[in-house]
Structures are given as C-alpha cells and as structure tokens.
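Participant: Below is the sequence, then the predicted model.
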Amino acid sequence: MIELKTKHEVEGLRAAGSIVAQTFLEIESMIKPGVVLREVDKVAEKFILKHGAETLYKGIRQMPYQRPFPGVICASVNQEICHGMPDNRELKEGDIVGIDIGLRYKGWCGDACRTFEIGQVKPEVHQLVETARQALQKGIDVSLPGNRIGMIGATIQEFAESKGYSVVREYGGHGIGRNLWEDPFVPHIGPASRGAVMREGMVLNIEPMINIGEPDTRILKDQWTVETADGTLSAQFEHTIVVTNNGPQILSLP
C-alpha cells in the first residue's frame, strides 16, 4: 500500500531530511585520512540528538536473526556496498567511504547517503564516484507523475552501464514516511514498465549502488555489511524526494 503524503506531511519529512543534510555538513570536514570511523559515528550521534531527533539505525534489525546494528551511521569502505560498520577502522589516502544517515524527527524519517573521496584518489575511482552521483540525479529527474517506478531504475541502469559500470540488483530504494522502509520498493534496474505509477505526494528514497566490476554481492560474517562479490569498488548516493506535478523535489537538503 503506497501512502501519498499531504503537503503538511511533506514538510515534516523535509524537516527531518534537513537535519540529515546538516549532519553531513557537520561531519564532512573530519572525513579525511587518519580518521577512525567510530569517531565520525560519535560526532553524528551528538549532532542528531542535539537537534531534537532520534537515531534510526542504532539497534535496528532487518531480520530476526541479525545482531542489532551497532552504529548511528553506516560506513561502507571501498568494496563495501552498504550497511558497513562505523568501527575502529582508520580511513586511508585513496579510500572511498559511503556514509548513510537515518533519523526520525517529530515522527518523520530522514535518510540519505553520500560517498566521500579520502584525500587524493585515482582518476578511475573519482569517475566511479561521479557516475554514482550522476546516476542518482538521472533517477530523480524521471520521478514524475505518470511514469512508473521502473522508469527510475531503467534510467539509472542505462546511464551506469553506458559508462561501463554495473548496478547492484538485490538492494534498492524505498518509500519513506513515519517508518524508514515503506512501500514501494524502488529498483535501480529496469524494465521501465514495472511498478506502480508515480503520483503527486509519493515520497521515495532513491539510492543507486554502482560497481566498477560485476553487480553480484555477498554479506559478511557481521550479518550486515554487503560488499561486492568480486572485491571491486562500489559507490552510492541517496536522496529523499517527493513527486509533484511541478517536478521532483529533494527533501534531504540543508
């Protein structure tokens, strides 16, 4: 059941998304060679709580058998695709790290992801990150009333594959509202003809995960971290958007 949000509800989601975006601004200066991921997590948690929001990821389970997620942010380094641990690892020159932040503010959820380049990265690594950033924007641009959900994935897939990259298939975007994960599921691959027809008031998280190598994935023993099966690099960007008759609006901006 896809719930369409009223203008008032969209403003609640925008307020939550704004705190997510402000949290990124708070932590971005410390994401550089030598920083320990756990320290980034601590700063993000302090900022979120200071602004009257609550964290969403810490303690969450997607499956009953999973151990509770230990961090406030997800921190996925290099070949890690998503759900990486903000642990005692130290970022190194040339790394990339995807930081995913989720929170709830006055009952509404905010969720976004950015991939950061650590110091100077190789040109092919920078190109991967830029392709993932652009793929997200391509998906946002076609989030229009009358298009099917599948148009988002088909557009992302066509763009990424035209650049020589692959798109992760098992994980995708989602609806969002008072809960972090709501209908519909938003695939990042085609066909364009599948899924519900988008309508004004539909709020979606689009979050393409783009790999240098093959799209196949595997989950590590920690029960959370998803990485590329072939060990190649992966990059991800995510925004919360609302579909409107005047075009899509990004809700996860400062």
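Facilitator: Nice, I can see it.
Participant: alpha carbons only for contacts and neighbour counts from here, please
Facilitator: Will do.
Participant: now stretch 187-195, how far from the centre of its chain.
Facilitator: 18 Å (C-alpha atoms, centre = their mean, to the nearest Å).
Participant: can you list contacts of it?
Facilitator: With C-alpha atoms under 8 Å, 6 or more residues apart in numbering as the test, stretch 187-195 has contacts from 148-157, 167-169, 171-173, 207-208.
Participant: how far out from the middle of the chain is the helix or strand containing residue 81?
Facilitator: According to DSSP states H and E, residue 81 maps onto strand 80-82. Averaging C-alpha positions (C-alpha atoms, centre = their mean) puts strand 80-82 10 Å from its chain's average.
Participant: just to revisit the earlier point, I'd like the list of the contacts of stretch 187-195 that fall within helices, please.
Facilitator: The helices, defined by DSSP state H, take in 149, 150, 151, 152, 153, 154, 155, 156, 157 from those.
Participant: okay if I get the residues you listed as a markdown table plus neighbour count and distance to residue 182?
Facilitator: Output for these, formatted as a markdown table (neighbours: other C-alpha atoms under 10 Å; distance: C-alpha to C-alpha, whole Å):
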| residue | neighbour count | distance to residue 182 |
| --- | --- | --- |
| 149 | 28 | 14 |
| 150 | 24 | 17 |
| 151 | 26 | 19 |
| 152 | 29 | 17 |
| 153 | 30 | 18 |
| 154 | 20 | 21 |
| 155 | 22 | 22 |
| 156 | 30 | 21 |
| 157 | 26 | 23 |
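Participant: here comes the other one, which I'd like you to weigh against the first:
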Amino acid sequence: MNIVIKDVHDIEKMRVAGRLASEVLDFIGPHVVAGVTTEELDKLCHDFMVNVQDTIPAPLNYAPPGYSPYPKSICTSVNHQICHGVPGPKKLKNGDIINIDITVIKDGYHGDTSRMFIVGEGSLAARRLCEITFEAMWLGIEQVRPGATLGDVGAAIQKFAEGFGYSVVREFCGHGIGTKFHEEPQVLHYGRPGTGVKLIEGMIFTIEPMLNAGKREIKEMPDGWTIVTKDHSLSAQWEHTVLVTADGYEVLTVSSGTPANPRLKSQAA
C-alpha cells in the first residue's frame, strides 16, 4: 500500500484547498430551498468555483476505471440517494434532505468535503438521521492520532450509528487525498479497534460516513453513478478531510460557515 505522507508544503496547500471546498458549501447553503433544482445548484457552485475561487471542480469529467465520465461539478444526493447523486431537473421540496459533496482542485491539490442540508423544516426522523451522522463523523475524527488505527475510526462510527438503529454503508468509504482525488488508504466506516493501517503524522484522508435509516444494502441507478438505498430508506452523509498531526488531528475543510463539532458542546456541558 503506497500511502503518501505529506510534508509542510503539501499540508499548507491542502489547507487552502480544504478551506475553499468548505467555502463552496457556505456559498450554496442559502440557495438550498424548495423549488430549486439540483442542476441549478450545480451551476451556481460551478460558476463560484471557476469564476470566483479560480478552482477546478474535481468531479467534472472524473472517470475512474469502469465508469463513464461524471457529467457535473458537484454531487447532490437527495433523500434515499446515498452518494454520487447526479444533479438534474428535479426540484427540491419541503422536507427533503440533501447531501452536497464538493471537491475542488487548487494549485494541483484537492479539497473534499460534504454537508447535509434540510429543505424547510424536515421531519423529526430526517433531522435525527442528519444529526447522528454528523456526530458519527466527528466521533471517527476524534480517534485520529499517531499510533491509532483506521479500525479505531471505523469501529467508533459503527458502534455509535448502530446504537441508534442506523446501518453503515460498507461499499463506499473515505480515502487518502492530496494531488490525487483518491489515494491510499481506504477509510472504512466500520471495523474493529486496533486493526488496519496504523496512523502516522502527515497522513491526510477523508472521513465520510454514510448512514441509512433502514438496511445497509445499496443499489446503483442506471446513470452508473447514483447510489440509493435498496429499501428506499433515507440516507445521510457528512465529510471532512483530516490531517494526522504530531499529537492528534487537524480538520482541513474548515471555513467561517463550517458547523462546529457538536461533541465539544456536550463535553463542555
């Protein structure tokens, strides 16, 4: 396994790319309202990335082996869509939940992050799923330190999520990131403590759990990209890009509008 350890120069570039990716989510948030189409959200984000930030939308025309080129600049996964939802003409309506996944390239480095948005009020069940998924991501992030393992990260997420009756999607995972969109290692959101890759200072990877309100089984849609829950249950995902530091972690995908770690509030209370 060829894991690229980042040096000071790489880390500074990744901080910039991460902040810019997060700022796209700050920008698009107010536009996530009933009546807007995901295609319109894609165009707004594309124009902001290209014309305002001078960044490259990494998903556009991205084509890993076996896939046709991805046709849009962002991923928009609505309700029972788990990930890689392709923006289209369908309008959002009150009560929908949507994950918007942003990856930008700046000076050759990738910043990758996603957030959940609720259109209007949202049901109690939908809000709860989004909140628990957010907390599960942070619980995984909090395991990151030199000497810990990726199994520690996955186990913490899995135990927390399943404790609330949610299932963890297993076919998609976090990943190393840097000058390439997807690098080693793969970051599973389930597992056993003490197993898997040992973390060392300078690793950078995403933690991006996908939790389903129902069963974990998935289905791929005919577009070859959009992944949905097989039982049509709601799904939520949050994502940050994380650096392993000398004594813990640093979240790189942070901007003025980034939602705070909810666990810090509960620990302080």
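Facilitator: Everything's here; your move. Just so you know, these numbers come straight off a predicted model, no measurement behind them.
Participant: what's the mean deviation for the strand holding residue 81 of the first structure versus the second structure?
Facilitator: Superposed on the second structure, strand 80-82 of the first structure shows a mean distance to its aligned partners of 0.2 Å (mean C-alpha distance after the TM-score superposition for the first structure).
Participant: buried sites along the helix or strand following that strand?
Facilitator: As assigned by DSSP H and E, the chain's next helix or strand after strand 80-82 of the first structure is strand 96-105. For strand 96-105 of the first structure, a neighbour-count test (16 or more other C-alpha atoms under 10 Å) marks 96, 97, 98, 99, 100, 101, 102, 103, 104, 105 as buried.
Participant: and what of stretch 66-74 of the first structure?
Facilitator: So for stretch 66-74 of the first structure, counting by 16+ other C-alpha under 10 Å, buried means 68, 69, 71, 72, 73, 74.
Participant: Just the ones of those residues in helices?
Facilitator: Judged by DSSP H, helices contain none of these.
Participant: any chance of the residues you listed in CSV, plus distance to residue 2 of the first structure?
Facilitator: Shown next, in CSV, are the buried residues of stretch 66-74 of the first structure (distance: C-alpha to C-alpha, whole Å):
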residue, distance to residue 2 of the first structure
68, 28
69, 27
71, 29
72, 27
73, 27
74, 27
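Participant: Let me see the ranges of the helices in the first structure.
Facilitator: Taking DSSP H as the test, the helices found in the first structure are 7-27, 37-50, 123-141, 149-162.
Participant: Now do the second one: which elements does it pack against?
Facilitator: In this case it means helix 37-50 of the first structure. Contacts defined by 3 or more C-alpha pairs under 8 Å, 6 or more residues apart in numbering; DSSP states H and E place helix 37-50 of the first structure against helix 7-27, strand 54-55, strand 73-77.
Participant: which of the ones you listed is buried the deepest?
Facilitator: Among those, strand 73-77 has the highest mean neighbour count (mean count of other C-alpha atoms under 10 Å), at a mean of 27.
Participant: That strand aligns to what range in the second structure?
Facilitator: Strand 73-77 of the first structure corresponds to residues 74-78 in the second structure, going by TM-score structural alignment.
Participant: quick one: contacts of the matching stretch?
Facilitator: 38, 42, 45-46, 57, 59-60, 83-87, 96-103, 226.
Participant: do stretch 40-54 of the second structure as well
Facilitator: Contacts of stretch 40-54 of the second structure (C-alpha under 8 Å, 6+ apart): 20, 24, 27-28, 31-32, 55-57, 72-74, 87, 104, 106.
Participant: Repeat that for stretch 152-164 of the first structure.
Facilitator: Stretch 152-164 of the first structure has contacts (C-alpha under 8 Å, 6+ apart) with 131-132, 135-136, 138-140, 142-143, 166-167, 186-192, 208, 210, 212.
Participant: Tell me the residues of the second structure aligned with stretch 170-179 of the first structure.
Facilitator: Under TM-score structural alignment, the match for stretch 170-179 of the first structure is residues 171-180.
Participant: which parts of the matching stretch are buried?
Facilitator: By neighbour count on 16+ other C-alpha under 10 Å, the buried set for stretch 171-180 of the second structure is 172, 173, 174, 175, 176, 177, 178, 179.
Participant: Contacts only, for the third one.
Facilitator: Just to be clear, that refers to residue 174 of the second structure. With C-alpha under 8 Å, 6+ apart, residue 174 of the second structure has these contacts: 186, 187, 188, 189, 205, 206, 207, 208, 209.
Participant: So for it, what's the nearest residue that isn't a sequence neighbour?
Facilitator: residue 187 (4.4 Å; C-alpha to C-alpha, 6 or more residues apart in numbering).
Participant: Using CSV, please lay out the helices and strands packed on helix 37-50 of the first structure together with distance to residue 254 of the first structure.
Facilitator: Conversion of these to CSV gives the following (distance: least, C-alpha to C-alpha, whole Å):
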stretch, distance to residue 254 of the first structure
helix 7-27, 4
strand 54-55, 17
strand 73-77, 18
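Participant: Just give the closest residue to residue 213 of the first structure, not the sequence neighbours.
Facilitator: Distance criterion C-alpha to C-alpha, 6+ apart; nearest residue to residue 213 of the first structure, sequence neighbours excluded, is residue 232 at 5.6 Å.
Participant: Check the burial of the one you found by counting its neighbours.
Facilitator: Residues lying near residue 232 of the first structure (other C-alpha atoms under 10 Å) number 16.
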